[in-house]
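**Student:** Let me see the structure of the following:
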Amino acid sequence: MSKIAIKAENLSKAYQLGEFSTGTLSRDIQRRIALMRGKEDPYLKIGETNDRTSKGASDIVWSLKDINFEINQGDAVGVIGRNGAGKSTLLKVLSRVTTPSTGSIKIKGRVASLLEVGTGFHPELTGRENIFLNGAILGMRKHEIKKHFDAIVDFAGVERYIDTPVKRYSSGMYVRLAFAVAAHLESEILIVDEVLAVGDAEFQKKCLGKMGDVNKGEGRTVLFVSHSMQSIAALTTKTLLLSNGSIAFEGNTQTGIKKYYEYKGQQSLVYTNQPSSDAPVITKVTVNTSEANNLHLQGKPLKIDFEINTPYPIGEAIFSFLILNSSQVKVAHVLVRDDEMSLCRETGVHKFSCSFPQLRLYPDNYSLIINFSDHRSGKKFEVLEGICPFEVQVHELRKYYWYPNAATYVEDHVWQLES
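**Tutor:** Have a look, this model is predicted:
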């Protein structure tokens, strides 16, 4: 029987907009005494959920509202949701950085967390001193920290600067060392926010590998916040989908990712965006499926139309897209360069398309990732993730040779019998 590592009951966190004062000194003193005793704020108003798309009437915003969940020891859990959903607030409550307004949180084991660049580090101390400081905060003895010291420095790649005050580190170096400390020191629970986006691609891959080792090899509990569904799919088996401070879905990762795209309002096969006077943007993407309701029959032609608006000419534009399945595995990659097709050499609207004479993907749910950049400068103009979701179904006449989960696509082929 699995043991519970984290349990949240009716967990809520409210923030007051504007001034904190209640209006009278006596009420301010009563509020402060209540908070010091760990009791509920007697003057906490009933406010609104954290919906940043509309202007509220209350000065109280519930970043989290009546959250209930259980996480077992050894689970790898992805916390997903759009900006403002309450993901970072939840991790701060779990990490004891902030206290909940109502409800309770029970945690069994020591927690190592990486929430923001610089969290837990003293800028005036050296990298070496901060490693020992973080270990002491976790309750570790000096000889225990020494046992992991070399591995931490090697993983972070900051050996040359280990005796330099961390205030002189770049944001990338800061994150490398902070992650290495959180992942290597002896804690039962590892909590990582999307701060890893600061590091380069190679280090992000290295971090994901380490978190996988921590979870599967060492049996530690991992909570991971990311907007990259590829990373969530690769690392976690369970997801918590937050929406406006509440849990919209709790369950397996594959279903959670599908729900995430639904909550992002990306059900349509047509993506649209407004032109910009400052930078090139993708203004329209249309997936032309063979059937209605986002359905496409295997083996039928598929055409994808694109539209780009450029306020100035681009010398060496590169445009590419990937097709991802429901497990966020890349099953196709298509790229076109400016020297193959004059994309954006002139100012204005540019329309082009990509066609598949026979789309032979197996039945599953798919979505697109689109990249638009300038090869000469290396600048990325746009990255659109998880847009235009569609479902591939097998044709009635081809069902007899389809085996679920056998592969990602079927190639046309000919059988020949030789006597």
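**Student:** from here on, contacts and neighbour counts on C-alpha atoms
**Tutor:** Noted.
**Student:** chain center to stretch 370-378, what's the gap?
**Tutor:** 23 Å (C-alpha atoms, centre = their mean, to the nearest Å).
**Student:** next one: stretch 26-35
**Tutor:** Stretch 26-35 sits 38 Å away from the centroid of its parent chain (C-alpha atoms, centre = their mean).
**Student:** That stretch: which residues count as buried?
**Tutor:** For stretch 26-35, burial by neighbour count (16 or more other C-alpha atoms under 10 Å) applies to residue 31.
**Student:** quick one: residue 68 and residue 7, what's the gap?
**Tutor:** 8 Å (C-alpha to C-alpha, to the nearest Å).
**Student:** Let me fix that, I meant to ask about residue 187.
**Tutor:** As judged by C-alpha to C-alpha, residue 187 and residue 7 stand 17 Å apart.
**Student:** And residue 288, by the same measure?
**Tutor:** 45 Å.
**Student:** out of these two, which sits in the busier spot?
**Tutor:** Between residue 288 and residue 7, counting by other C-alpha atoms under 10 Å, residue 288 is the more crowded of the two (20 against 17).
**Student:** Do I have it right that that one meets residue 304?
**Tutor:** Yes. If you go by C-alpha atoms under 8 Å, residue 288 and residue 304 touch, sitting 6.0 Å apart.
**Student:** which one is residue 208 nearest to, not counting chain neighbours?
**Tutor:** residue 235 (6.9 Å; C-alpha to C-alpha, 6 or more residues apart in numbering).
**Student:** Next: residue 49.
**Tutor:** For residue 49, the spatially nearest residue (C-alpha to C-alpha, 6+ apart) is residue 62, at 4.8 Å.
**Student:** Thought residue 12 was touching the one you found, still the case?
**Tutor:** Yes. Between residue 62 and residue 12 there is a contact under C-alpha under 8 Å: 7.1 Å.
**Student:** can you give me the strands in the stretch 1-150 of the chain?
**Tutor:** Applying DSSP state E, counting those that start in this stretch to the stretch 1-150 of the chain gives strands spanning 4-16, 48-49, 60-72, 76-80, 102-107, 111-114.
**Student:** and this one, so I can compare the two:
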Amino acid sequence: MNNIILKIENISKQYRLGVIGTGTISHDLNRWWHRIRGKEDPFLNVGAVNDRSQTSDSQYVWALKDINFEVQKGEVLGIIGKNGAGKSTLLKIFSKVTSPTTGQIKTKGRIASLLEVGTGFHPELTGRENIYLNGAILGMTKSEISNKENEIIEFSGCQKYIDTPVKRYSSGMRVRLAFAVAAFLEPDILVIDEVLAVGDAEFQKKAIGKMQDISKGGGRTILFVSHNMVAVQNLCSRCIVLENGQVIKDCGVEEAISTYLNIGEITSKFSRKNNSEEKAVFINDIGLKNDEEKALNIIKSGDNFSLVIDVKSKRTINNIVIELGIDGSNGERLVYLSNQLIESIINLNEGDNKIKVAINKFPFLPGDYALTINLKEKNGTMLDTVKNEFRFRVEGGDFFNTGKLNVNSRGKYLVAHDIIKI
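**Tutor:** This is a model prediction of the structure:
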């Protein structure tokens, strides 16, 4: 119990739709009248679930509802979920940017937050001056900041511009400096909300390494929100998964990532409507078919299958470029396919077109995958794109023709091979 640095008890946050603030004057007076009589807030019993894709008859929505969990000292907790799940609201409550409607948070030690790029920075002040300003906001003394100043500047990589006003910094430079201040001024709890996505690949790697050092070596706690599952996998020791403002999973990283990726139905059929009358080319449907041209729901490792793409075009376009990318469970690009690589010429006719992408002996391990398709003109002009909206599932198959499923395989791909004594 003494090792618990953060405890969240029955945290809920309610907002009123369409209005800035808690509601109307009459609602606020109603709340006040109930409170002075020692009664419960009358509006806590109303409110819709936080599902942004659905309309609601209620004036109130629960951005968070009955959140409970504990965080140990030195733990790196990942908080993941789809857009609108309540992640940023939860971190703002941790950071005391906003207060919860119900529940309480118990903490031990100092909290530093990186919720938005350049939060706490003054654009007219130089980078060096903002180090002291931001450090003071985080509760550090001037001597503490001075002792770490050179390390902060070196880590940020902004030495050349450190005496230049930050209004002339790029967003990446601002987040570098903001992260360096928060990391080197040694808070007991560091709260990070997706801001590292602004930095380049080199800085993200550097920042993740620093967070690992401060959690393992310094024994400090990190709450990390990101849609980058590779970063979550590399950094976090545990994850909670949020959906519609509620915790649906509190578990290990691999299980949490799998749950996150499976939120929503995995379907092998994709279709959409063309809402733009001006769009000349539109990807209308995508489906999976086997060698007998029958629709597939699930692919097995080692299967032959085809992606069939229905494309509507308002004009004839010769020699288009088709690019396909298959992403894995962590969001990393695993395969890139293109008709340019195999020198296949594809022309679009006016009206309906079907494009078939045949894949033989699919080498992927069981899991869930997402497909991105780009259609371009030969000069590179984008005609239409479908980005990670089509997802499909792979199950174990007899890839090696041994009569056994490849359930014990490791790595990312299956490769046909022989091992013999010579």
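**Student:** got a list of what residue 14 of the first structure touches?
**Tutor:** Neighbouring residues of residue 14 of the first structure by C-alpha atoms under 8 Å, 6 or more residues apart in numbering: 60-64, 100-101.
**Student:** mind running it again at 10 Å?
**Tutor:** 44-50, 60-65, 100-102, 245 (C-alpha atoms under 10 Å, 6 or more residues apart in numbering).
**Student:** Which parts of stretch 230-242 of the second structure count as buried, going by neighbours?
**Tutor:** Under 16+ other C-alpha under 10 Å, the buried positions of stretch 230-242 of the second structure are 231-233, 235-242.
**Student:** Tabulate those residues (a markdown table), appending distance to residue 133 of the second structure.
**Tutor:** Shown next, in a markdown table, are those (distance: C-alpha to C-alpha, whole Å):
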| residue | distance to residue 133 of the second structure |
| --- | --- |
| 231 | 29 |
| 232 | 30 |
| 233 | 33 |
| 235 | 29 |
| 236 | 30 |
| 237 | 32 |
| 238 | 33 |
| 239 | 33 |
| 240 | 33 |
| 241 | 34 |
| 242 | 34 |
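**Student:** Restricted to strands, list these.
**Tutor:** Within those, residues falling in strands by DSSP state E are 238-242.
**Student:** out of those residues, who's nearest residue 85 of the second structure?
**Tutor:** residue 242 (5.7 Å; C-alpha to C-alpha).
**Student:** Tell me if I'm right that the closest one and residue 85 touch.
**Tutor:** Yes. The criterion here is C-alpha atoms under 10 Å, and residue 242 of the second structure meets it with residue 85 at 5.7 Å.
**Student:** Give the residues shared as contacts by the two.
**Tutor:** Going by C-alpha under 10 Å, 6+ apart, residues that sit against residue 242 of the second structure and also against residue 85 are residue 64.
**Student:** From the opening residue of stretch 375-385 of the first structure to its closing one, how far?
**Tutor:** 20 Å.
**Student:** Other residues contacting that stretch?
**Tutor:** Here stretch 375-385 of the first structure makes contact (C-alpha under 10 Å, 6+ apart) with 227-230, 261, 271, 279-282, 314-322, 324, 337-338, 367-374.
**Student:** Let's see that with 7 Å instead.
**Tutor:** 280-281, 316-318, 368-374 (C-alpha atoms under 7 Å, 6 or more residues apart in numbering).
**Student:** before we move on, what about stretch 346-358 of the second structure?
**Tutor:** Here stretch 346-358 of the second structure has contacts from 305-320, using C-alpha under 7 Å, 6+ apart.
**Student:** For residue 131 of the second structure, state which of these is nearest.
**Tutor:** Looking across these and measuring by C-alpha to C-alpha, the closest to residue 131 of the second structure is residue 320, at 51.2 Å.
**Student:** How about the secondary structure of the closest one?
**Tutor:** For residue 320 of the second structure, the assignment made with DSSP: H, G, I helix; E, B strand; the rest coil gives strand.
**Student:** Next one: it from residue 382 of the second structure, what distance?
**Tutor:** Taking C-alpha to C-alpha, one finds residue 320 of the second structure at 10 Å from residue 382 of the second structure.
**Student:** what about those two, which has more around it?
**Tutor:** Using other C-alpha under 10 Å as the criterion, residue 320 of the second structure and residue 382 rank with residue 320 on top: 21 against 13.
**Student:** isn't that one right up against residue 343?
**Tutor:** No. Between residue 320 of the second structure and residue 343 there is no contact under C-alpha atoms under 7 Å: 11.4 Å.
**Student:** Now residue 237 of the second structure: closest residue in space that isn't a chain neighbour?
**Tutor:** Using C-alpha to C-alpha, 6+ apart, the nearest residue to residue 237 of the second structure is residue 76, at 5.5 Å.
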